[in-house]
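Colleague: What follows is a predicted structure for the sequence shown.
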Amino acid sequence: MDFLLARGPAGTRAASYAGPLLLSMRLLTFIQLRATVRLPNRLTRRVMARNAAIPPESPAASGGGSRDPESGPLTLSLPEQIAARLSERIIAGAYPPGQRIMEQVVSDEFAVSRGPVREALRLLEKDGLVTILPRRGAQVTSLSIDEVREIFNIRAVLNGLRDRGLAEDPDRARVLPRLEAEVEALARLVREQGAYVETVFRLNRFLNGHTRNGRLRTILSALALQTLRYSRLGLSTESRRRQSIRNWQRLVKAVRDGDGEEAQRAAERRVRDSRDAAIRELEKQGKT
């Protein structure tokens, strides 16, 4: 779907660990999810703009989500649309780590001036997806195995805190039906890597949106995009996806029982299993 037809109104590795909340929208653009959680200000606007473009018959439109009835039609700026398309390619591996992204090539492809392309690349740099180097321009960020390990370790701890908080929340019934439904969907999608990863992201986003810790929510959202390429690697086999489902099922039971400690253990185990599998795949590819 070429959503660039509908135009709206007109670097460093260390920074990649704390990209802005805007990056979650561009991740949603990649997997074409529907918004079901109220998100803050600019992110809500951008999520809803993208969701509005999904036709009713598309797989994403039947993915279990629903539009926020309080939000009207919204649009993305042209740089945001370009950034969304480029992030899609980076996450899917069409632009591998280390590849340069030439402004003029992107400008010619989308029939736009270089100004919006330059701004789109700045957005991706804030997201940690590209690095802009003096006299070399933008290139896809490449993480070493040690850096992948570090980010997954951070995610494991933060997801554990999030899920423990949800399980111990007296109002946890507000998340349980959706959590149960999404985990049941995962069990049905175990043979489909792409759909499985999309559903995992949708579920994590839902849980992020219901944590009462706003800073935790922001950091988790920022880390999601940076690790998606590697999460896909970590869920590349059916046996790994079945292992993942078991950990999600443990979380469902823990939330139902109000067992915060078990919820935390399940979350940490889930992320660390993904970390270990991703690193094994990277090592097979000769990465260091």
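Modeller: It's in.
Colleague: only C-alpha atoms for contact and neighbour calcs from this point on.
Modeller: Noted.
Colleague: Can you show me the helices along the stretch 101-250 of the chain?
Modeller: In the stretch 101-250 of the chain, the segments counted as helices under DSSP state H, counting those that start in this stretch are 103-110, 114-127, 145-168, 176-188, 193-210, 214-234, 238-257.
Colleague: Residue 256 is in contact with residue 167, isn't it?
Modeller: Yes - contact criterion CA atoms under 8 Å: residue 256 and residue 167 qualify, at 7.4 Å.
Colleague: More neighbours: which of these two?
Modeller: residue 167 (27 against 18; other CA atoms under 10 Å).
Colleague: Comparison target, given below:
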Amino acid sequence: MRPIRLTTVTPAEQIAQHLGQAILQGKFAPGERIGEQAIADLFSVSRGPVRDALRELDKQGLVEISPRRGAFVVHLVLNDVVDIFNIRGTMMGLAARYLASRPDAAAFETLDARLDELRQLAGEDDTSLVEFVKAVGRMGTGLILHCGNRQLASTYRNLPHDAIWQMLWVHSKPLDYERAARRIESLQGYERLLAAIRAGDADAAEAGMRRIVSESCQEVIAHMRLTRAEPFDDFRLHVV
């Protein structure tokens, strides 16, 4: 591999991002030991930032640090990734149901503004893929924060696999929304979702939100399967 230049975030954060993405893409084998010195040489840093990065990946569940032995890649399979999407989709669907059951003017003000942002980005020929993904994330966050269920919002924010979720989406090379047609499809899904919430149709709102997450899951898994040959339970894609 060629040396990688570090940018604005801390060295440890960027090393963790790159290693985490590489693990998710199957570039490290499950159980493989990640050598600190080799990674330090790759990023042209001392071993200190590498240790910090590995500790962060340990918290995220992507590596396991064993005393006096080092860091080893956790066997995170495609089924695990789909399960993460299904958990998120179920919780976000519940948030949509809550909001549709008790519409809130402040929520619509926030969500309408975020939908306008998404609409603008989806219509631009030179759209930044990362910015579009972040806008999608802000839509979901707005829905969770305004659903009126504090326990749901708190649980969602503190899910243990949040870092994996971020790596799958908000990274320099997101695994969804690469195609313009896919970005339009996502926009239309959110337009239908807000229409259902406004109409007070809780069933349609929940189903619509789950469908949005499910479609993104299918795109991500299709992308990951290009670099990962492993058994996979297709039924998981249709649970939510």
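Modeller: Nice, thanks for sending it over. Fair warning: this is a prediction, and the values are worked out from it, not measured in the lab.
Colleague: Which residue of the second structure lies farthest from its centroid?
Modeller: residue 68 (32.5 Å; CA atoms, centre = their mean).
Colleague: Would you mind listing the residues in contact with it?
Modeller: Listed by CA atoms under 8 Å, 6 or more residues apart in numbering, the contact set of residue 68 of the second structure is empty.
Colleague: Redo the helices of the stretch 101-250 of the first structure as TSV? Include distance to residue 27 of the first structure.
Modeller: Output for the helices of the stretch 101-250 of the first structure, formatted as TSV (distance: least, CA to CA, whole Å):
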stretch	distance to residue 27 of the first structure
helix 103-110	19
helix 114-127	10
helix 145-168	17
helix 176-188	19
helix 193-210	9
helix 214-234	6
helix 238-257	21
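Colleague: Looking at those, which is nearest to residue 81 of the first structure?
Modeller: Ranking the helices of the stretch 101-250 of the first structure by their distance to residue 81 of the first structure (criterion: CA to CA) puts helix 114-127 first, at 8.0 Å.
Colleague: Now do that closest one: which elements does it pack against?
Modeller: Taking 3 or more CA pairs under 8 Å, 6 or more residues apart in numbering; DSSP states H and E as contact, the helices and strands that helix 114-127 of the first structure lies on are helix 22-31, helix 78-92, helix 103-110, strand 130-133, helix 214-234.
Colleague: now those as CSV including distance to residue 144 of the first structure?
Modeller: Formatted as CSV, those follow (distance: least, CA to CA, whole Å):
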stretch, distance to residue 144 of the first structure
helix 22-31, 21
helix 78-92, 16
helix 103-110, 26
strand 130-133, 14
helix 214-234, 11
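Colleague: So which of the ones you listed is nearest residue 148 of the first structure?
Modeller: helix 214-234 (7.7 Å).
Colleague: Pull out the buried positions in that closest one.
Modeller: 216-228, 230-234 (16 or more other CA atoms under 10 Å).
Colleague: Same question for stretch 234-245 of the first structure.
Modeller: Applying a neighbour-count criterion of 16+ other CA under 10 Å, one finds 234-236, 240-242, 244-245 buried in stretch 234-245 of the first structure.
Colleague: so that stretch matches what in the second structure?
Modeller: Alignment of stretch 234-245 of the first structure against the second structure: residues 176-187, by TM-score structural alignment.
Colleague: Nearest residue to the middle of the second structure?
Modeller: Central residue of the second structure (CA atoms, centre = their mean): residue 165, at 3.0 Å.
Colleague: so what's that residue up against?
Modeller: So residue 165 of the second structure contacts residue 84 (CA under 8 Å, 6+ apart).
Colleague: From residue 46 of the second structure, how far off is it?
Modeller: Using CA to CA, to the nearest Å, residue 165 of the second structure is found at 28 Å from residue 46 of the second structure.
Colleague: surely residue 244 of the first structure meets residue 269?
Modeller: No - in this structure, residue 244 of the first structure is not within contact of residue 269 by CA under 8 Å, at 9.1 Å.
Colleague: that older thread, so which of the helices and strands packed on helix 114-127 of the first structure comes closest to residue 177 of the first structure?
Modeller: Of those, nearest to residue 177 of the first structure by CA to CA is helix 214-234, at 20.6 Å.
Colleague: and the closest one, how far out from the chain's middle?
Modeller: Put simply, helix 214-234 of the first structure sits 6 Å off its chain's centre (CA atoms, centre = their mean, to the nearest Å).
Colleague: Kindly report the same for stretch 102-116 of the first structure.
Modeller: Per CA atoms, centre = their mean, the centroid offset for stretch 102-116 of the first structure relative to its chain is 26 Å.
Colleague: First-to-last residue distance for that stretch?
Modeller: 13 Å.
Colleague: thinking again about what came up before, nearest to residue 163 of the first structure, out of the helices and strands packed on helix 114-127 of the first structure?
Modeller: Here helix 214-234 is closest among those (CA to CA), at 11.2 Å.
Colleague: got the angle for the closest one vs helix 114-127?
Modeller: Using axes from the mean of the first three to the mean of the last three CA atoms, to 10 degrees, one finds that helix 214-234 of the first structure and helix 114-127 are set 100 degrees apart in direction.
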